[in-house]
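J.: pasted the sequence and its predicted model underneath.
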Amino acid sequence: MAEVLFYHLQRQPVEAVLPALLLRSLERGWRVVVEAGDEQRMAALDDHLWTFSDDSFLPHGSAREPDIASQPVALVCEPGNPNAANVRFLVYGARTPDDLAGWERVVLMFDGADETALATAREDWRKVKALGADATYWQQNDQGRWEKKA
């Protein structure tokens, strides 16, 4: 069963944190799916990943493209695994899947300043624990570093 990581964002938005985590995943040889809560957010994330750094390139594609299966990072708005990924990132309100089989890691990122996002993350935490998955909770400290809280 997948290892599930909850990332409580406090000091930086998803756009600032996600690219580094995606690059790290690719360095480990993993393929990745990033599920956004809606089409508009997925499109904005697609644009951002092309321009987030002047000295780095993050190969990716969106579910709108015919060659999505060949992409190391696939951006989607629905369940599924179009590129045979090992890791699934959930952002902008995307929910933890009911079935964690087939994933090595599932990462749920949520905005700590958004009460709705916090409540949803708490629901997903309870669901993941009820499924018997290994779940950890990470929160940014004042320096922007991640601290394991649970």
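T.: Noted; the coordinates are in hand.

J.: going by C-alpha atoms from here, please, whenever you check contacts or count neighbours.
T.: Noted.

J.: for Ala101, give its distance to Thr51.
T.: 33 Å (Cα to Cα, to the nearest Å).

J.: over to Val87?
T.: 23 Å.

J.: who has more neighbours out of those two?
T.: For Val87 versus Thr51, neighbours defined as other Cα atoms under 10 Å are more numerous around Val87 (24 against 12).

J.: the more buried one touches Leu108, doesn't it?
T.: No - with contact defined as Cα atoms under 8 Å, Val87 and Leu108 do not form a contacting pair (11.0 Å).

J.: now stretch 112-126: buried residues?
T.: Within stretch 112-126, the residues scored as buried using 16 or more other Cα atoms under 10 Å are Gly112, Ala117, Thr120, Ala121, Asp124, Trp125.

J.: could I get the residues you listed as TSV with distance to Phe6 and secondary structure?
T.: TSV is the format used below for the buried residues of stretch 112-126 (distance: Cα to Cα, whole Å; DSSP: H, G, I helix; E, B strand; the rest coil):
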residue	distance to Phe6	secondary structure
Gly112	11	coil
Ala117	12	helix
Thr120	12	helix
Ala121	8	helix
Asp124	9	helix
Trp125	8	helix
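
J.: and the comparison structure, right after this:
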Amino acid sequence: MSVDVLFYHLLHQPLESALPKLLLKCLERDWKVVVQTGTPERCAALDAHLWTFSGDSFLPHGTREDGYAELQPVYLTDGPDNPNGAEVRFLIDRATPPPLQGYQRAVYMFDGNDPDALADARALWKTVKAEGFNLTYWQQTDSGGWERKA
């Protein structure tokens, strides 16, 4: 089975607003998810944020420190691990992708207002395309939704 690799170009809302919505969609589909951050500090900050991002809901998730990694519907890490057997891998903060075989989807989210992040996303697009993955590119709309561009 080929992996679908989705690029999400953040323009108008920060990752902290966009990511929880996408994670909730994955959980609605009964997909386990692993979110790979660029640093341990970002992983800890995201962990705190996902408990409080909304006044009326939260995202069930865990980290290595929480234990029971295999039971977490959303697992946060700063490394290549996948202890919950996730079907979907999110890569944020310019995290280095591990091998993507074995996932149904890989989602690379990048800040379009950061020239370095944009350059990294373009380079990763070329690499992933050359490896033969199915690619789609989504650009954030003014309202925070997504429009497919490629």
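T.: Great, that's in hand. Fair warning: this is a prediction, and the values are worked out from it, not measured in the lab.

J.: TM-score for these two?
T.: Superposed pair, TM-score by TM-score structural alignment, normalised by the length of structure 1: 0.95. Supporting alignment: 149 aligned residues with a Cα RMSD of 1.0 Å.

J.: if we can go back for a sec, tell me the one among the buried residues of stretch 112-126 of structure 1 nearest to Asp142 of structure 1.
T.: Using Cα to Cα, Gly112 is the member of the buried residues of stretch 112-126 of structure 1 that lies nearest Asp142 of structure 1, at 13.5 Å.

J.: how close does that closest one sit to Val4 of structure 1?
T.: 18 Å.

J.: can you check Arg105 of structure 1 too?
T.: In this view, Arg105 of structure 1 and Val4 of structure 1 are 6 Å apart by Cα to Cα.

J.: the more surrounded of the two?
T.: When neighbours are counted by other Cα under 10 Å, Arg105 of structure 1 and Val4 differ, and Val4 comes out ahead with 25 against 22.

J.: and Phe7 of structure 2, how many neighbours does it have?
T.: As a measure of burial, Phe7 of structure 2 has 24 neighbours, counting by other Cα under 10 Å.

J.: report the central residue of structure 1.
T.: Phe89 (2.0 Å; Cα atoms, centre = their mean).

J.: my guess is it contacts Trp103, does it?
T.: No - the pair Phe89 of structure 1 and Trp103 fails to qualify as a contact (Cα under 8 Å) at a distance of 10.6 Å.

J.: number of residues surrounding Gly144 of structure 1?
T.: 13.

J.: excluding chain neighbours, what is closest to it?
T.: Distances taken as Cα to Cα, 6 or more residues apart in numbering place Arg11 nearest to Gly144 of structure 1, at 6.1 Å, with adjacent residues excluded.

J.: which ones are touching that neighbour?
T.: Contacts of Arg11 of structure 1 were listed using Cα atoms under 8 Å, 6 or more residues apart in numbering, and they are Gln140, Asn141, Asp142, Gly144.

J.: drop anything exposed from those.
T.: By 16+ other Cα under 10 Å, the contacts of Arg11 of structure 1 give Gln140 as buried.

J.: one step back: and the helix or strand harbouring the residue nearest to the centre of structure 1, what does it pack onto?
T.: Phe89 of structure 1 belongs to strand 87-91 when assigned by DSSP states H and E. Secondary-structure packing of strand 87-91 of structure 1 (3 or more Cα pairs under 8 Å, 6 or more residues apart in numbering; DSSP states H and E): strand 32-36, strand 105-111.

J.: again, only using 10 Å
T.: Applying 3 or more Cα pairs under 10 Å, 6 or more residues apart in numbering; DSSP states H and E, we find strand 87-91 of structure 1 packed against strand 3-9, helix 14-27, strand 32-36, helix 39-51, strand 73-76, strand 105-111.

J.: thinking Leu45 of structure 1 is in contact with Leu58, fair?
T.: No - judged on Cα atoms under 10 Å, Leu45 of structure 1 makes no contact with Leu58 at a distance of 11.9 Å.
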